[in-house]
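Participant: sequence and computational prediction follow.
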Amino acid sequence: MLLYIDVADGDTFTRDDDGLEFTDLNEACGAVVALLPEIAREAVHGSGRLAAMMRARERYIAAQVRDASGKVLFRTRLRLDME
């Protein structure tokens, strides 16, 4: 089953135009939920990234799974609060 995973990280939105093959929707949903913490970990690496995140005090990372027609089948969001 060909599904598309779009990711929003702060003000950056990445649209999946290629898609990925999954055995079913549950597999795709699991992959998307596992992806968000990975994106969060990568966000704190690199010069100034963590400091910028701390100044912002919160950050949202979201992803959605959609089918070829564009219908969103699943959404998930990770919120990071920093004090």
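Facilitator: Looks like it came in fine. Numbering: from 1, shown residues only.
Participant: every contact and neighbour count from this point should use C-alpha atoms.
Facilitator: Noted.
Participant: isn't residue 74 up against residue 65?
Facilitator: Yes - using CA atoms under 8 Å as the test, residue 74 is close enough to residue 65 to be in contact (5.2 Å).
Participant: which neighbours do those two share?
Facilitator: Taking CA atoms under 8 Å, 6 or more residues apart in numbering as the contact definition, residue 74 and residue 65 share the neighbouring residues residue 29.
Participant: structure two is appended below for comparative analysis:
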Amino acid sequence: MPRFFFDIQDDCLTTDDVGTEFPNAHAACDAAIRVLPNIARDEVARSESRQVAVLLRDEAGRALFAASLILNTKWLVDTA
């Protein structure tokens, strides 16, 4: 199976040097989209606005697909 790499951009760029095997690029693309909400959810406590992006690369290092997610949160009541 071909190996695909997911580079994650949030506060900083995390380059995937290991990769993950998928049957094809479409399956890797689906996984890239699924990971975005998890990353945003884990990081949202630090700010009211969060943007995360993933870049999908193939074994040759060629960029195949990019996706991003913006999550805005705001308290509507005083939480102190």
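Facilitator: That came through, no problem. From a predicted model like this one, the values you see are computed outputs, not experimental measurements.
Participant: can you pull the TM-score for these?
Facilitator: The TM-score (TM-score structural alignment, normalised by the length of the second structure) is 0.82; 73 aligned residues with a CA RMSD of 1.3 Å.
Participant: picking that back up, among residue 74 and residue 65 of the first structure, which residue is more densely surrounded?
Facilitator: Under the neighbour definition other CA atoms under 10 Å, residue 74 of the first structure and residue 65 were set side by side, and residue 65 has more, 23 against 16.
Participant: would you confirm that the more buried one contacts residue 33?
Facilitator: No - shown here, residue 65 of the first structure and residue 33 do not form a contact pair, counting by CA under 8 Å, at 10.5 Å.
Participant: what residues sit buried inside stretch 22-32 of the first structure?
Facilitator: By neighbour count on 16 or more other CA atoms under 10 Å, the buried set for stretch 22-32 of the first structure is 25, 28-29, 32.
Participant: just tell me what residue 74 of the first structure corresponds to in the second structure.
Facilitator: Residue mapping for residue 74 of the first structure onto the second structure gives residue 65, with TM-score structural alignment as the criterion.
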